[in-house]
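# Sequence first, predicted coordinates after that:
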Amino acid sequence: MATEHCDAVNMDPDMEMLSDEEMEREAEGFKEQGNAFYIKKDYAEAFNYYTKAIDMCPKNASYYGNRAATLMMLCRYREALEDSQQAVRLDNSFTKGHLREGKCHLSLGNAMAASRCFQRVLEMESDNSQAQQELKNAESILEYERMAEIGFEKRDFRMVVFCMDRALESATACHRFKILKAECLALLGRYPEAQSVASDILRMDSTNADALYVRGLCLYYEDCIDKAVQFFVQALRMAPDHDKARLACRNAKALKAKKEEGNKSFKEGNFEAAYELYSEALTIDPNNIKTNAKLYCNRATVGSKLKKLEQAIEDCTKAIKLDETYIKAYLRRAQCYMDTEQYEEAVRDYEKVYQTEKTKEHKHLLKNAQLELKKSKRKDYYKVLGVDKNATEDEIKKAYRKRALLHHPDRHSGASPEVQKEEEKKFKEVGEAFSVLSDPKKKSRYDSGQDLEDDGMNMGDFDANNIFKAFFGGPGGFSFEASGPGNFFFQFG
């Protein structure tokens, strides 16, 4: 490398009278001191002495190269890049200068620019193993960038995070890669990790619009919409053409407004309107998992009011799929299961709730569901008689009369053996139902879920004919006379 004469810049007045040779000696002395501090890993002091050397001889490429190396050790890659570029401007054959420029570009994520620098080194030294390895690293980063772009388009955010992690192994100071990783972490619901990455960048650069956007995105997805909007607005101040921040800001405001409209309609008892408003809100941003989970649960609540119970169950299931910790959705779905007599499913949901939050209320709900499940597995005597659970004594008697006559074996004496057997079974069930529901004590025990056989009432030994005879006034009080299949007449005494 050709020797450069020193042109003093911002020189101390006492130094102005020094000759070029004396200035070069002074500069070399500063450089040697810088080297000593560099060896000791005192990079801050090394930087100071290399700077003094540059001030003495601002056209010496090696001084810029040395200071660039120090700045790289201090992770100040942008400044190191400037010094490396200045070094090769002063001496285009300065191999180390080109190599350091490439490394700075690589650390900052400029893989194409880095490749050009390493190729330049290899043109000068074809066997330079360091340049060969760094060129491979640059090519790997370009490939990871390509894969990440495809992954983002396919909404395969885990793939993007993987690619960015690999790229950041070489591009350690690339804010662009870190921001893309943070954005995908937010889209995956890994908000603390995303916040951490964005906050690290903002500590170094408080005006970084991308980092502000990601901070806002995390708050937005955690349903802190007002705070999120503040970050989006701040990002747009830093970068008015930031399309993602503008879209997120618009979505956040629209989502909040639509949700509040739905809540207002619900409170006013306008359930149809609330249902439509929650449905509209759900179309705004499919990525907002937490808010959408709440919207599905809200719509389920409205759906249950509108007797759309199956739809309400489906909405609760969607809410739980989005947020498996959403207790309110489990409770709402369990109630819908109770209302549709799907007691096993209700018990399962209430068990999940009680395992998570062991409150007295949740314990009571679980016990009640378990009781209803137990009751559902017995014969439903109300269903056998075709009456409501609040049926009066007269209604129960009328129902028994109708069903007993309908299924009495004598009425089906001309039917096939299979039909006779089935009707006899139904006749017995009708008698059982009447014997329980017409007796206040038995009915009370039955309604409370007690097992009647545990109370000494062996329904297996029950004789339905005795009930029938007693109800219709004993022997001779009632008779069937068949005159062919399906033809009969009643005779009352």
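Now that the structure is in, tell me what you want to look at.
# going forward, measure contacts between C-alpha atoms and count neighbours the same way
Will do.
# show me the contacts for Ile284.
Counting by Cα atoms under 8 Å, 6 or more residues apart in numbering, Ile284 touches 251, 254-255.
# Could you dump the residues you listed into CSV and include neighbour count and distance to Ala293?
As requested, the contacts of Ile284 are exported to CSV (neighbours: other Cα atoms under 10 Å; distance: Cα to Cα, whole Å):
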residue, neighbour count, distance to Ala293
Asn251, 19, 16
Ala254, 15, 17
Leu255, 23, 13
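# now, among those residues, which is nearest to Lys178?
Using Cα to Cα, Asn251 comes nearest to Lys178 of the contacts of Ile284, at 24.1 Å.
# hang on, the closest one packs against Thr283?
No - at 10.3 Å, Asn251 and Thr283 do not qualify as touching, with contact defined as Cα atoms under 8 Å.
# This structure: strands as residue ranges?
Under the criterion DSSP state E, the chain contains strands at 478-482, 488-492.
# just the angle between the first one and strand 488-492, please?
If you take axes from the mean of the first three to the mean of the last three Cα atoms, to 10 degrees, strand 478-482 sits at 160 degrees to strand 488-492.
# any idea how far Asn251 is from the residue lying closest to Tyr221 once chain neighbours are set aside?
Nearest residue to Tyr221, sequence neighbours excluded (Cα to Cα, 6 or more residues apart in numbering): Asn288, at 5.1 Å. Taking Cα to Cα, to the nearest Å as the measure, Asn288 falls 10 Å from Asn251.
# Structure two is appended below for comparative analysis:
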Amino acid sequence: MIADHQKTKGNSTLVRASSSNVMLFGNLGNLRQSGGGGGGNNDSYIFLDYLPQPAREVNQMPNGKYPNSVMENVVEKPFEDQKPSAEQPGGSLCRALSTRMDPEQLKIMGNEDYKNGNFAEALAFYDAAISIDPNKASYRSNKSAALTALGRLLEAVFECREAIRIEPHYHRAHHRLANLYLRLGDGEKAIYQYKHSGPEADHVEIAKAKGLQVHLNKCTEARRQRDWNALIKETQAAISSGTDSAPPIYALQADALIKLHRHQEADEALTKAPNFQDDECTKYFGPICNANLLMVRTQVDMAVGRFDDALAAAQRATRLDSNNKEANMVMRKARAVAAARSTGNQLFKAAKFYEASNAYGEGLEHDPYNSVLLCNRAACRSKLGQYEKAVEDCNVALNVRPNYSKARLRRADCYAKLEKWEASIQDYEILHKEAPDDDEVSEGLLEAKAQQHKKHRGRDMKNQMKHVMHTFCIVI
């Protein structure tokens, strides 16, 4: 595209924008340009950032320059004499800012983007202002707000801390940090920051933080007593109180659910947790805490059959806390279960169903409630004609994962082979609601219903014959 444009425009010059994109220098849309001709004395720099909105015109100083420099590593080039281009697509114009702009003006422009919901653009402006004046607390605090809006809470905490370091009595920054601590599940720090937020403080928010700390204390006690139901209740109460972005609380809940063999719910609990990067979690929560989070992740991934993910999480956990006995135990368990699944699959493909069943059984010795190994062993037992045992394996798998459709389909087929048509139809109907276009399910359901109808008709015929014979005997 650039080559084609160069052919048509001749000697157009390419400039690298701040977003690492490359554009034609002379095609800046509605940027106000000073001076005429291509070789003027205007020595301004440019800072380009593609945005889904028309560019703002920036008011220049009387001499055509700006008071400060915004970014490093920009290209020095005089503005060329060019009118605004009508060729640029609507809604895709670029914004051009002079790099000699006052950082306060950048902050104002960032605030405008923030109010309009353009949080990534606002963040870019705040970063530009910080690059000029890194010791201005308001820039850091505003950057924290933009990061929070983008879901980057851990980074937002560090920016708020920096704002408070620069200006210890900055009430707005204290209040923002308190809100972040509340969402991240640190009640004591949230209370402390609320108390230092001056007029920004709200007694309702302080009460909420105190309530959170009560729930956290109860979580600690429930875990100590191994009261998993109480732990689930208290973690849910903490989440409902405003702690919606605390990985340790979601991990506690998932761990309790795993202990109660409610694997599907454990997976759902971790799905609701924020997806922070490992490095960020380690930096904020510390390596030991993050290792514990990864251990829970390992167990959940393994329980629902994500064996590769489980191994990767276990390896990261042991790297973070190599002396943690529990982490090493989880690692050994994950390796054993993954190896059993792999061996069993190879044997099943080779039609060695008895050996495959034993391989899956060896894995179940390490993890007796692993739904994937149970379902795979059920497949082997079905091939061997052990339909009752296959149903038993499917029952256990569905108890821990009620939505495990593969286990339900296998059980429906085994019920059919046992001529338990009513039970087979019940499973097939559940599957049909989940996947109405699945041909295998539809065919199985029709066949089961046909067989049930045939069975009922035969039973009715038999009853009628008995009645006729009984009547005939009475007449005689």
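Nice, thanks for sending it over. Predicted, not measured: the structure shown is a model, and the values here were computed from it.
# I'd like the TM-score for the two structures, please.
Overlay of the two chains. TM-score (TM-score structural alignment, normalised by the length of structure 2): 0.52; 339 aligned residues with a Cα RMSD of 5.2 Å.
# so of the strands of structure 1, which one's packed in deepest?
strand 478-482 (a mean of 15; mean count of other Cα atoms under 10 Å).
# which residues in structure 2 does that one align to?
Aligned by TM-score structural alignment, strand 478-482 of structure 1 falls on no residue of structure 2.
# And that strand, what does it pack against?
If contacts are counted by 3 or more Cα pairs under 8 Å, 6 or more residues apart in numbering; DSSP states H and E, strand 478-482 of structure 1 sits against strand 488-492.
# which residues touch Leu270 of structure 2?
250-251, 254, 297.
# Just the ones of these in helices?
Counting by DSSP state H, the contacts of Leu270 of structure 2 place 250-251, 254, 297 in helices.
# Dump the residues you listed into CSV; add neighbour count as well.
Converted to CSV, those look like this (neighbours: other Cα atoms under 10 Å):
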residue, neighbour count
Tyr250, 28
Ala251, 23
Ala254, 29
Arg297, 23
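# now, the most widely separated pair of the residues you listed?
Tyr250 and Arg297, at 10.4 Å, using Cα to Cα across those.
# separation between Trp421 of structure 2 and Ala412 of structure 2?
Separation of Trp421 of structure 2 from Ala412 of structure 2 (Cα to Cα): 9 Å.
# Between these two, point out the one with more neighbours.
More crowded of Trp421 of structure 2 and Ala412, by other Cα atoms under 10 Å: Ala412, with 29 against 23.
# Contacts only, for the more buried one.
Counting by Cα under 8 Å, 6+ apart, Ala412 of structure 2 makes contact with 423-425, 427-428.
# go again using 7 Å as the cut-off
When contacts are counted by Cα atoms under 7 Å, 6 or more residues apart in numbering, Ala412 of structure 2 touches 424, 427-428.
# Quickly name whichever of the contacts of Leu270 of structure 2 is closest to Met461 of structure 2.
Comparing these against Met461 of structure 2 with Cα to Cα places Ala254 closest, at 54.8 Å.
# show me where the stretch 151-300 of structure 1 has helices.
Remark: helices assigned in the stretch 151-300 of structure 1 by DSSP state H, counting those that start in this stretch are 157-168, 175-187, 191-204, 209-221, 225-238, 243-267, 271-281, 289-305.
# For Met204 of structure 1, see how far away the closest residue to Ala194 of structure 1 other than its chain neighbours is.
Leaving aside its sequence neighbours, Ala194 of structure 1 sits nearest to Ala182 (Cα to Cα, 6+ apart; 4.3 Å). For Ala182 of structure 1, the distance to Met204 of structure 1 (Cα to Cα) stands at 16 Å.
# do you know how far the counterpart of Asp367 of structure 2 in structure 1 is from Leu295 of structure 1?
Under the alignment (TM-score structural alignment), Asp367 of structure 2 maps onto Asp285 of structure 1. Remark: distance between Asp285 of structure 1 and Leu295 of structure 1 (Cα to Cα) = 12 Å.
# ok, the two, which is more surrounded?
Taking other Cα under 10 Å, Asp285 of structure 1 and Leu295 do not tie; Leu295 has more neighbours (25 against 15).
# leaving aside the residues next to it on the chain, what's closest to that one?
In this structure, Leu295 of structure 1 finds its nearest non-sequential neighbour in Tyr278, 6.0 Å apart by Cα to Cα, 6+ apart.
# Compute the number of surrounding residues for the one you found.
Other residues within reach of Tyr278 of structure 1, judged by other Cα under 10 Å, total 26.
# My guess is it contacts Glu261. True?
No - contact between Tyr278 of structure 1 and Glu261 fails when scored by Cα atoms under 7 Å: they sit 8.5 Å apart.
# List the contacts of Val296 of structure 2.
Shown in contact with Val296 of structure 2 (Cα under 7 Å, 6+ apart): 251, 255.
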